[in-house]
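Visitor: when you get a sec, could you give me coordinates for this:
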Amino acid sequence: MRNVVHRPGHAVAGGESGWPTPCIQKAHERSQGYGLLTGARPDYDILPTSELALKVEQNRILCAHAMPVMETLRDQIVNTESMVVLTDAQGLILHSIGDDDFLARAEKVALRPGAQWSEERQGTNAIGTALAERSATVVHGDQHFLEANRFLTCSSVPILDPYGDVIGVLDVTGDYRSYHQHTMALAKMSVQMIENHLFSSTFRDTLQVGFHSRPEFLGTLMEGIAAFTGDGRFLSANRSAQFQLGLPLAALRAHTLSSLFGMTSAELVDRLRASREPILSLNLYNGAAVCASVTFRRALLTTSGWPAEGRRETPGQAPASATPSVRTTLRTLRLDQLDTGDPQVSTVIAKVRKVIGKDIPLLITGETGTGKELLAQAIHNESPRRSGPFVAVNCASIPETLIESELFGYEEGAFTGARRKGAVGKIVQAHGGTLFLDEIGDMPYPLQVRLLRVLQERIVNPLGSTKTIPVDIAIVCATHRDLREMIAQNRFREDLYYRLNGLVVKLPPLRERKDLAVVIGKMLEREVLRGGAGQHLSVAPEVMRLFEHCTWPGNFRQLGNLLRTAAAMVDDDGEIRREHLPDDFFDDLQKIDEQPAAVLAPVETPTQQGTRLQDVEAQAIAATLALHGGNVSAAARALGVSRATLYRKMPAIAPTKSDSED
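Guide: Model prediction:
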């Protein structure tokens, strides 16, 4: 980068070395490609007042929802020599507010309404680069391509409309010497608020499902919101919903209410009628349990004969059906309960016993679903901190826009649209107990610096606050990633790694464990407790052979979901047989074994030694269809697969009218 000159005294957000990040380097290369020179005079052309007024009118919906949020954000950064800027999708500044003295300085470089701040015009800058990259961007000091702009530090976040298209940018710009680590987090929260307002306004007359795994986050920025037509056709979902569902908007458009939440709109309304709880308990298509509230309007439903008025309930306590026995089991879980006969696990448990209570951080590695959180909970339960809280944070399950507020909290009154009295962060919640950071390898790089500071100084600064809160916590982390490799790729901080890995232990994947039968027995006992019935559950010998042959790519999470489905389908004798297993399980077996017949054959039926996997699948599907009276949708739900998969496996079946309307 021969045109980029780093001057001493200007901190650069790209890292401690002072050099730009790969994103900034690409932006400088684009700037050179536009023919710009670092010492050139910036483009100071300003739209005439009449043309600017037309642009504002064309973006009136964006401005209407953004300007109140900008006022709130301005209150959080007042007296910091900075300003809040709103642009359209091309980088044209539509509106700006901020400290008067800094606004005057900003006007000297045309950082005001009517100015164009795309990369083509201004070179590398947060607004233009955020639009080019379609991602939140910080450009600090010398990272700006044009020398005239290098007194600035800018944090920009693209704003998406409810259909996933970029419609503008929210930017916070200030003097580079007054840059604050909270700025980008506040900007991201503000954008999420704007997007949620746009979403609710756009889909006002639809069926909306608000959901989250924890009921206290319903009605806040953490809440996922999905909109559907009255007959259950998918319309859109906000960023948090896309994140929780694990699918982008493009993929979600192929879904329905039924395929995402396991019930039709009519069934959902029936649940609302029958529910005595303020919050419904629903299951996502991937098996994850969520708490949900539902909104619908009279105009949407009266033609269907449903209730005349909808409701969005106030978040409260978890539903009564939320398996308190499972939560109680976690709170009392002990290490010896996890020691079920596997030598590798026994070795891990022996190691952690020696460091419990000695203020040595623990790093648990292993594939996803191997039980890392269970081990962390058991460690806490046997530590001197057992009477304190155990607070788990999955760094991979929280959108990047919100993870900072989740960890550090935010000040009372900072974001009235998020939570009226502010929020206490997870780190402070863990005071006196244990903080479990699951999937630490997925923590955004900028946040790793703040986490390291917390671990070293044991103090927390909530977003939007100048106060510090002392914390006393034990740290247990987990990851399925290779952190050393991430360090080599500059994706994980080496200093944080050595601060976290006092003792590193690795949990084996399920396919390597020697105690599968014991584990399955314990999981079936929990299913009996979960169902509240006295029925005994067991596994047929031939099914156990299938389980032993499977590689379990999803480990305990996959096994648990499979057993839960099978337990719901068993006959009165409680024995899990082939016909009770979901279709995807046989797909996994087929992938790992080119000649599965010998494994699949039941030991007590010699005449079936040549049974093909496809025949086993067909038998399971036929049995399930018969059980549900030929209803393909019901059979697909029972098997845990989509109707499309069922049709593919049984091509002779043609969808009926009633089934296609399901």
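
Visitor: could you use CA atoms for every contact and neighbour count after this?
Guide: OK.

Visitor: what about the spatially closest residue to Leu146 that is not a sequence neighbour, neighbour count?
Guide: By the measure of Cα to Cα, 6 or more residues apart in numbering, the closest residue to Leu146 outside its immediate chain neighbours is Thr38, 4.4 Å from it. Thr38: 21 surrounding residues under other Cα atoms under 10 Å.

Visitor: for Thr38, give its distance to Leu131.
Guide: Distance, Thr38 to Leu131, by Cα to Cα, to the nearest Å: 21 Å.

Visitor: could you do Arg526 as well?
Guide: According to Cα to Cα, Arg526 and Leu131 sit 50 Å apart.

Visitor: now Leu589
Guide: For Leu589, the distance to Leu131 - Cα to Cα - is 45 Å.

Visitor: have a look at these two and say which one is more surrounded.
Guide: Leu131 (25 against 20).

Visitor: which SS state does the closest residue to that one other than its chain neighbours fall under?
Guide: Excluding its sequence neighbours, the residue lying closest to Leu131 (Cα to Cα, 6+ apart) is Pro158, at 6.5 Å. Assigned by DSSP: H, G, I helix; E, B strand; the rest coil, the conformation of Pro158 is strand.

Visitor: Val616 versus Pro158, what's the distance?
Guide: Taking Cα to Cα, one finds Pro158 at 51 Å from Val616.

Visitor: the two: which is more packed in?
Guide: Legend: neighbour count by other Cα under 10 Å for Pro158 and Val616, higher for Pro158 (30 against 18).

Visitor: wait, doesn't the more buried one sit right on Ala136?
Guide: Yes. When contacts are counted by Cα atoms under 8 Å, Pro158 is listed as touching Ala136 (6.4 Å).

Visitor: looks to me like Gly441 is in a strand.
Guide: No. Looking at Gly441 with three-state DSSP, it is helix, so not inside a strand.

Visitor: residues in contact with it?
Guide: Going by Cα atoms under 8 Å, 6 or more residues apart in numbering, Gly441 touches 395, 479-481, 483, 492.

Visitor: any of these buried? List them.
Guide: Buried members of the contacts of Gly441, scored by 16 or more other Cα atoms under 10 Å, are 395, 479-481, 483, 492.

Visitor: count of residues packed around the closest residue to Glu71 other than its chain neighbours?
Guide: Counting by Cα to Cα, 6+ apart, the nearest residue to Glu71 once its immediate chain neighbours are dropped is Ile97, at 7.8 Å. For Ile97, the neighbour count with other Cα under 10 Å is 19.

Visitor: now the other sequence, so there's something to compare against:
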Amino acid sequence: MSQTVTSCSMDGANLASSGVLPPSSEMLMIDKSHERSLSFGLSETMKPDYDLLGQPELRRQIEQSRVLCNHAVPVIEALYEQIVNTQSMVVLTDARGLILKSLGDDDFLGRAEKVALRPGANWSERYQGTNAIGAAIAELGPVTVHGDQHFLRANHFLTCSSVPILDPHGRLAGVLDVTGDHRSYHRHTMALVRMSAQMIENHLFANAFPDALLLHFHGRPEFLGTLMEGIAAFSRDGRFLSANRSAQFQLGLSAAGLAAHTFSSLFGMTPSAVFDHYRTAQPGLLSLCLNNGVRVYGKAEFSHSGLSVPASVVREPAASPAATPSREDGTNAAAMRARLSCLRYLDTGDPQIAAVVEKLRKVIGKDISIMITGETGTGKELLARAIHNDSARAQGPFVALNCASIPETLIESELFGYEDGAFSGARKKGSAGMVLQANGGTLFLDEIGDMPYSLQARLLRVLQERVVTPLGSTRSIPVNVAIICATNRNLREMIAASAFREDLYYRLNGLVVKLPPLRERTDLEIVIGKILHDDLATEGNLSVDPAVMALFRRYRWPGNFRQLSNVLRTAAAMVDEDGVIRSEHVPEEFFDAPADTPCAAPCAVPPPIPLTSPTSPECGTRLEDVAVSAIAAALRQHQGNVSAAARALGVSRNTIYRKMPLLSPQAKSDE
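Guide: Down below sits the predicted model:
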């Protein structure tokens, strides 16, 4: 797919933009279209093909596209109301470019009919040369063709803005177009056409899977029921069927990539759990966790089972255990957005996090680069997404690249893109690259310290000049991206070792915020509550036994949130009917951590069990006897609780079980 398609085919990310391509991309697309027109044997001065289908054949073609027309006509009428009295018309074609429907100002329709811009005419490039409808079909992306950019001189009085309409399976279904006098063209026309085309696509999608589980979702509940929502279809047993463009964008995968997934792998919840959710009296919205760690809200429909959630019903999600101030007026949209602010959600009471959030709020939207530092697993990408979602770019794409996870030989092409044939193994028609994919939104460069030195100069040029040049290309494409970087390395030391460019460091080093490790945070209980009830989407009210919570507080958490989430996920799966997470539900490996690891945060740590006690043997006794004596003392102190004794001694439970045969009968009876 050409760059035109890549920069224009994102879902609702840039719907408010003008829709006009960067000059270099637009001219390249026009040049390619003119080359195709010449290859069809057309000449600029020739009389266009004005042959129209007869009414019987036109009715047959409209009937073949009946589903498209039924969903498109109401949208066409609404779109025309937005452009009425502007010397314009709205046109709907099928996938071949045959005009099926049109609606416009009477005075302009008369002029349009002179060039056969009416139902029954074919406006593919083969018949009409370069025009927006034909180019949109050829490029599979939104296209504007203005005035003399049309191949045929007879069409130079027109300006056309066209957007392809894809069916629920990603195939071309037709084209929506607004055409008008080139002298009255408005730069916002393309945005209106794009929104209308997406509305048609969503209508087609919602009605294409009557026997499927349909999930409508978005990271912000106020966008459910709008063009921005993602819609994904699944079979009754949770197999993936299809997803609209917004859903693919939010999930970070193409339809082909999603085909290997299930409902559970994508959203962390089983279909049966969804059905149970809607059997409650007031189900509200679903709180789901995507496989990339982002929380979204959703509502489901399953017409085959009799379960159907009206699309108009959108409720504010219930407050989580760590929710910020109590709701005031649910009808106040501004207050709702403030309560659901992603940064506010992350601010759970720890003073260090509160300070980070306060700094970020002051610079968001001010074109200041942000660098996030901290140990691995402290939530750097989650914070970057929160910054993006609270910024003016929230409706644009969020593209994350882990510089340490991609081989050095591939990172350049992944970041900057490449043209067709740029290197062996390159995809046909090339690739846009992540910088261009993030156009209009945010590019998150994780582990920036691992970016190869040779590429750092190219990245610096992109940041300074706001243009990107794909591999194998001589054209520079303008981009508008916000940059957020993250690293757990000391970049100053890398600069001293000539491993990181100093000029790039100062370009990225606008505001530096450091995320504290989990062991230094004072909001552990609140964080655990959020993970259990929001991120893991567990059902029921799970709680943590006080003894286990005390263990969590004094544990060092070398893996930070990544480790904590895994521990809680396993514990939540093993918990008994009472919903209390106890030591026996915590993974065995957790207790194998060394006991002499200090706790950096202030916490109440019970005194360790000494290796000598009133019943301990005297100096010179075998080490085995000392160990058995210490285990016996620990078991007595903890009333036979093996897990607690193991934690106090800094050994695994298996160690105590192996020593059990050596304990005295009294110790065994205590246990």
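
Visitor: that older thread, let me have the buried ones among the contacts of Gly441 of structure 1 in JSON lines, extended by distance to Ser633 of structure 1.
Guide: Below are those laid out as JSON lines (distance: Cα to Cα, whole Å):
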{"residue": "Cys395", "distance to Ser633 of structure 1": "35"}
{"residue": "Thr479", "distance to Ser633 of structure 1": "38"}
{"residue": "His480", "distance to Ser633 of structure 1": "36"}
{"residue": "Arg481", "distance to Ser633 of structure 1": "38"}
{"residue": "Leu483", "distance to Ser633 of structure 1": "43"}
{"residue": "Phe492", "distance to Ser633 of structure 1": "45"}
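
Visitor: restricted to strands, list those.
Guide: Those of these mapping onto strands are Thr479, per DSSP state E.

Visitor: what is the neighbour count of Met199 of structure 2?
Guide: 19.

Visitor: trace it over to structure 1, please.
Guide: Taking TM-score structural alignment, the alignment pairs Met199 of structure 2 with Met193 from structure 1.

Visitor: with structure 2 overlaid, how far apart is whichever strand or helix holds its match on average?
Guide: Per DSSP states H and E: Met193 of structure 1 is located in helix 183-202. In the superposition with structure 2, the average deviation recorded for helix 183-202 of structure 1 is 1.3 Å (mean Cα distance after the TM-score superposition for structure 1).

Visitor: other SSEs contacting that helix?
Guide: Packing contacts for helix 183-202 of structure 1, counted by 3 or more Cα pairs under 8 Å, 6 or more residues apart in numbering; DSSP states H and E, involve helix 60-76, strand 152-160, strand 166-175, helix 400-408.

Visitor: go again with 10 Å.
Guide: Packing partners of helix 183-202 of structure 1 (3 or more Cα pairs under 10 Å, 6 or more residues apart in numbering; DSSP states H and E): helix 60-76, strand 137-140, strand 152-160, strand 166-175, strand 224-228, strand 234-237, helix 239-245, helix 400-408.

Visitor: so the most centrally placed residue in structure 1, which state does it fall into?
Guide: Geometric centre of structure 1, nearest residue: Ser397, 3.3 Å, by Cα atoms, centre = their mean. Secondary structure, three-state DSSP: Ser397 of structure 1 is coil.

Visitor: quick check: it vs Thr340 of structure 1, distance?
Guide: 29 Å.

Visitor: same deal with Arg648 of structure 1?
Guide: Remark: distance between Arg648 of structure 1 and Thr340 of structure 1 (Cα to Cα) = 40 Å.

Visitor: now do the strands in the stretch 551-671 of structure 2.
Guide: Secondary structure of the stretch 551-671 of structure 2 (DSSP state E, counting those that start in this stretch): strands located at 580-581.

Visitor: would you map the helices across it?
Guide: Assigned by DSSP state H, counting those that start in this stretch, the stretch 551-671 of structure 2 shows helices spanning 560-574, 623-637, 642-649, 653-659, 665-670.

Visitor: looking at these, which one is packed in the most?
Guide: Mean neighbours per residue, mean count of other Cα atoms under 10 Å, is largest over the helices of the stretch 551-671 of structure 2 for helix 642-649, with a mean of 22.

Visitor: where in structure 1 does that one align, residue-wise?
Guide: Using TM-score structural alignment, helix 642-649 of structure 2 corresponds to no residues of structure 1.

Visitor: tell me what that helix is packed against?
Guide: So helix 642-649 of structure 2, by 3+ Cα pairs under 10 Å, 6+ apart, packs with helix 546-554, helix 623-637, helix 653-659.

Visitor: can I get these in TSV with distance to Asp350 of structure 2?
Guide: Below are these laid out as TSV (distance: least, Cα to Cα, whole Å):
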stretch	distance to Asp350 of structure 2
helix 546-554	14
helix 623-637	34
helix 653-659	33
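
Visitor: who wins for proximity to Ala255 of structure 2 among these?
Guide: helix 546-554 (40.4 Å; Cα to Cα).

Visitor: neighbour-wise, which of Arg648 and Thr340 of structure 1 wins?
Guide: For Arg648 of structure 1 versus Thr340, the count of surrounding residues by other Cα under 10 Å is larger for Thr340: 18 against 11.

Visitor: helix, strand or coil: sort out that one for me.
Guide: Three-state assignment for Thr340 of structure 1 (three-state DSSP): coil.

Visitor: on that earlier part again, in CSV, list the helices and strands packed on helix 183-202 of structure 1 along with distance to Arg564 of structure 1.
Guide: Shown next, in CSV, are these (distance: least, Cα to Cα, whole Å):
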stretch, distance to Arg564 of structure 1
helix 60-76, 44
strand 137-140, 43
strand 152-160, 38
strand 166-175, 41
strand 224-228, 25
strand 234-237, 27
helix 239-245, 20
helix 400-408, 31
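
Visitor: who wins for proximity to Arg643 of structure 1 among the ones you listed?
Guide: So among these, strand 234-237 is nearest, using Cα to Cα, at 16.6 Å.
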